[in-house]
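J.: got a structure for you, letters missing:
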């Protein structure tokens, strides 16, 4: 009995020992698996295009949310350094992936084996900004002016060239990316990013014009993720995994901008305030258009348009091939849909061809008619201008505030000021207070009354005190609302003086005629009295 019990105890001790050994082995295996999993991550570098900011929010999100790790990647970010080109850093192997712009086409043409993986910014953020000096200023106003252009702003150069403003006509200054130079008037214009420089101008309350190349049909892509042919050939799965995780990150970042702004401030950089980062995010939404265009989408037609624009600038050969430049994430995709769409388009083209020809003819006839009408209107306008400026009457138009918006030559002469000094001002800026108050009161009453009125008005001009016979009336728009007042004033000072002199002479004549009548009456009375006196004297003599 004792022997059997001892045997059972021995077996129990052995079982517990085996169990402990099994747990130890299992723990070791788990640790090895975890270590193996950690070592299985591919470490890759992403070369940023500039310093840490919201411009690269999608990549930060992909790392923070574990999208890269899920795809077997451990990603490091490398900030750009002045003087070091992004493409050269990637080609030198310091980074496997990089972020650059449409100039990648130029690098490809120069024999550098770069491959565009996806486009993040569907539109370039680059604009040309100027001080807002006049409502009529345009790009041609920049000729001969001081301009700071970034060396990577090829779309600005193409835009200016298309608008007939060659960079040879500008005074180009090295870009220092300091908007204060524009505010202080040290430069007249500068290339800028709508995601960055506009924030400082808005904060400064500076009024500016922003000219976008898109308004001239120059629509370049912005930030583009790229790699090399070597990386794509050796690690095709890694390229696809990096692209897919990055786009997931961008989708998350654009949906949670405040969270990513806080992430940038906590993990990457304090060079920008939270307010600035969120401004950048807001501006980027219109450039990325995540609600309208699939993130990362690249249109070969758009790239060809960009290549053609570079060709127009003499920077690329005509018909530059995009072969092997654009990455296809699914090269074996079904072409059926494309074929169907092409067939439908061909059918539509065949059906509408006749209509297009007819429409072109109608447009041509209509264009000629409009051209003739425009020429006639121009002729009539010139004639009317000659009449208005040739008359000695003062002709003017005022807005509802009493400010002059149109004046003729006579108005300039009587005020002794140029049109530029008169336009936009009311009578209080041009006349004495008592005179301007009377004129502006008359104008308001005429606009309220809504009828044409002729009145006399006296003002002091460069020729002295003058009396004018003014015909004034309200101006109406298409809806019948009063938008201003017109006036035609004729100098009647001499005529007024002549009338007053005539009245004075007439009064003198009337007075003299009255005196003559009184004289005749007095003479008659004296004669009659003399006759009576003669009779009385005669009778008196006979009595005595």
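T.: Great, that's in hand. All values reported here derive from a predicted model rather than from experimental measurement.
J.: C-alpha from now on. contacts and neighbour counts both.
T.: OK.
J.: residue contacts, residue 435?
T.: Contacts of residue 435 were listed using Cα atoms under 8 Å, 6 or more residues apart in numbering, and they are 458-459.
J.: could you measure it against residue 46, distance?
T.: According to Cα to Cα, to the nearest Å, residue 435 and residue 46 sit 74 Å apart.
J.: do residue 371 as well
T.: Distance of residue 371 to residue 46, given as Cα to Cα: 57 Å.
J.: Show me which of the two is the more surrounded one.
T.: Legend: neighbour count by other Cα atoms under 10 Å for residue 371 and residue 46, higher for residue 46 (21 against 12).
J.: putting a second one here so we can go through both:
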């Protein structure tokens, strides 16, 4: 009997223990927002949803990331673009996805150092890691600006920001998501030099494993990758909650809550850089990175880039936030434009008369059309571009952007041109410029092309004003979450925010209060004084209430004259003081001539076992209690 009872108790436990497959993820640095997506996937149960029990290992200074995969101490790890070097050495590494499309690595200088360009680093001290693979993008940036290793002094990196502050070094290799935040907190002004601005665009934080692991565990690999990406998207959509998770459970560096949020804001931009999605890897971009490693002698043999990329990676190179129908139309138009202008360029070399006729055709378009040689000097353009520059074609031909535009615009245009040449692919960018004394958004398509008998590679650019399309998109985005009349959040926004508050409440017991108010006799106001007066009452009252609640509180219009106020991290008695003052102040406002306008309110605090539906139903009933008991009063529960 005892044995049977033992098996009855123990057997389900053993079965449950085997339910989740244990896997290990090795990080490449200490815990911080840099790895937020993995923490979130673990804490929110995304890994468990696909049957995985994930152990996240923090980096130690003797950790060899590739070897940890090779020796099976870890199933997955986080690496850098230098994994391509390991691949070239014959190591079995496969990149599942690149979390940061743009590397946070850059050079940091004090603003009062009078170093305003990369060239100014000549004869200066630069604190940089001796790892050539890690610092290749920085060295490439210096080299592209005419500096070789003999032109500056390389100091071994101390990883102490005080060395820059106290001027023990002139420039320091740093991360966008770390040192600049610390300087901001110390109110020390600084300047940064990013390799990407000079055409050297590296990936960072590449999630990788081995091909042998993928072959033996295809489902685990796919499930882990997808759950991790889901975690990253959630982390960036809920940065405050994510920062709180890291602050409480993964804060080995003792970073402040605010510092973690700032890290998240910076890293989000890097994750979605170049209009791509989190995790996407481009084989063309990897080839460009590999070419930089070859330039510095870090690799000799070529590799099959495609075999380095996980088969399930989307391989996306562009993500346009427009409808599928418009995307299809866009690509048809883009294809047509490319064909037309390749034909134009071919015919221009053959026949002067046809050249003049075709020039008339391209002059007829409002798009800016231009083409440059391999040194980015202008070979030709159309009338619209002449108007944009403010010069005639003879004054443009043979010049470069730095001779025609402000330094800001010149750097912007040079950056996009270099990307097209380095990646040898069409680059699509969105650029904000001033044209005819107003700010417009240009969508530029930069196309590498061969010209003349030398077959040197220049660029063809077609720029279109998409300001109206962009504004329409932003307007639709705003309308989705805002009430058009009062310009506050709407019911949809309330539904999402209340879900967040409940999630924080059940995880961390973050108390909150919620109040609903309704304008008394609003139908009478509309019927007697007209809808224009009714609308004015809604606008003026909302404006007043919004000014008299905290910035951390939220106000929503959930119905015609019904509104909800959400008080985060607030107890009932505290919220009641605020809401009662609002009720009294509203009754004393002169919103309608010869008519006193009042509101009836219901207010409550979140309770154990509450749901968004139950708390909403409770404040709705409390508000109607106030109505039935004479109006212009507050009912609490």
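T.: Arrived safely. For clarity, every value in this text was computed on a predicted model and none was experimentally measured.
J.: Any chance you could compute the TM-score here?
T.: Put the two chains on top of each other and the TM-score (TM-score structural alignment, normalised by the length of the first structure) is 0.58; 350 aligned residues with a Cα RMSD of 3.6 Å.
J.: how far away is residue 459 of the second structure from residue 444 of the second structure?
T.: Relative to residue 444 of the second structure, residue 459 of the second structure is positioned 12 Å away (Cα to Cα).
J.: Mind checking which of these two has more residues around it?
T.: Using other Cα under 10 Å as the criterion, residue 459 of the second structure and residue 444 rank with residue 459 on top: 27 against 23.
J.: three-state assignment of the more buried one?
T.: Residue 459 of the second structure falls in the strand class when you classify it by DSSP: H, G, I helix; E, B strand; the rest coil.
J.: quick one: what's aligned to it in the first structure?
T.: If you follow residue 459 of the second structure across to the first structure using TM-score structural alignment, you land on a gap.
J.: from the middle of its chain, how far away would the longest helix along the first structure be?
T.: Secondary structure of the first structure read by DSSP state H shows that its longest helix is helix 336-390. Centroid separation between helix 336-390 of the first structure and its chain, computed with Cα atoms, centre = their mean, to the nearest Å, is 28 Å.
J.: Who are the packing partners of that helix?
T.: Packing partners of helix 336-390 of the first structure (3 or more Cα pairs under 8 Å, 6 or more residues apart in numbering; DSSP states H and E): helix 409-415.
J.: so the helix it packs on matches what in the second structure?
T.: Helix 409-415 of the first structure corresponds to no residues in the second structure, going by TM-score structural alignment.
J.: so what does that helix touch, helix or strand wise?
T.: Where contact means 3+ Cα pairs under 8 Å, 6+ apart, helix 409-415 of the first structure is packed against helix 336-390, strand 394-399.
J.: element containing residue 483 of the first structure?
T.: Residue 483 of the first structure is part of strand 482-491 when elements are defined by DSSP states H and E.
J.: Specify the angle between that strand and strand 394-399 in degrees.
T.: Angle, strand 482-491 of the first structure to strand 394-399, by axes from the mean of the first three to the mean of the last three Cα atoms, to 10 degrees: 160 degrees.
J.: Which residue numbers in the second structure does strand 482-491 of the first structure align to?
T.: Alignment of strand 482-491 of the first structure against the second structure: no match, by TM-score structural alignment.
J.: Tell me the gap between the longest strand seen in the first structure and the middle of its chain.
T.: Secondary structure assigned by DSSP state E gives strand 464-476 as the longest strand of the first structure. Here strand 464-476 of the first structure is found 40 Å from its chain centre; the criterion is Cα atoms, centre = their mean.
J.: what does it contact?
T.: For strand 464-476 of the first structure, the external contacting residues (Cα under 8 Å, 6+ apart) are 443, 446-447, 450-460, 482-493, 496.
J.: run the last query once more with 6 Å
T.: Applying Cα atoms under 6 Å, 6 or more residues apart in numbering, the contact partners of strand 464-476 of the first structure are 447, 450-459, 482-493.
J.: count of neighbours near residue 199 of the second structure?
T.: The number of residues packed near residue 199 of the second structure is 23, by other Cα under 10 Å.
J.: which residue in the first structure lines up with it?
T.: Aligning on TM-score structural alignment places residue 199 of the second structure opposite residue 217 in the first structure.
J.: again, but for residue 573 of the second structure
T.: Aligned counterpart of residue 573 of the second structure in the first structure: none (TM-score structural alignment).
J.: Just the buried residues of the host helix or strand of residue 573 of the second structure, please?
T.: Using DSSP H and E, residue 573 of the second structure maps to helix 572-587. By 16 or more other Cα atoms under 10 Å, the buried positions in helix 572-587 of the second structure come out as 572, 575-576, 579, 582-583, 586.
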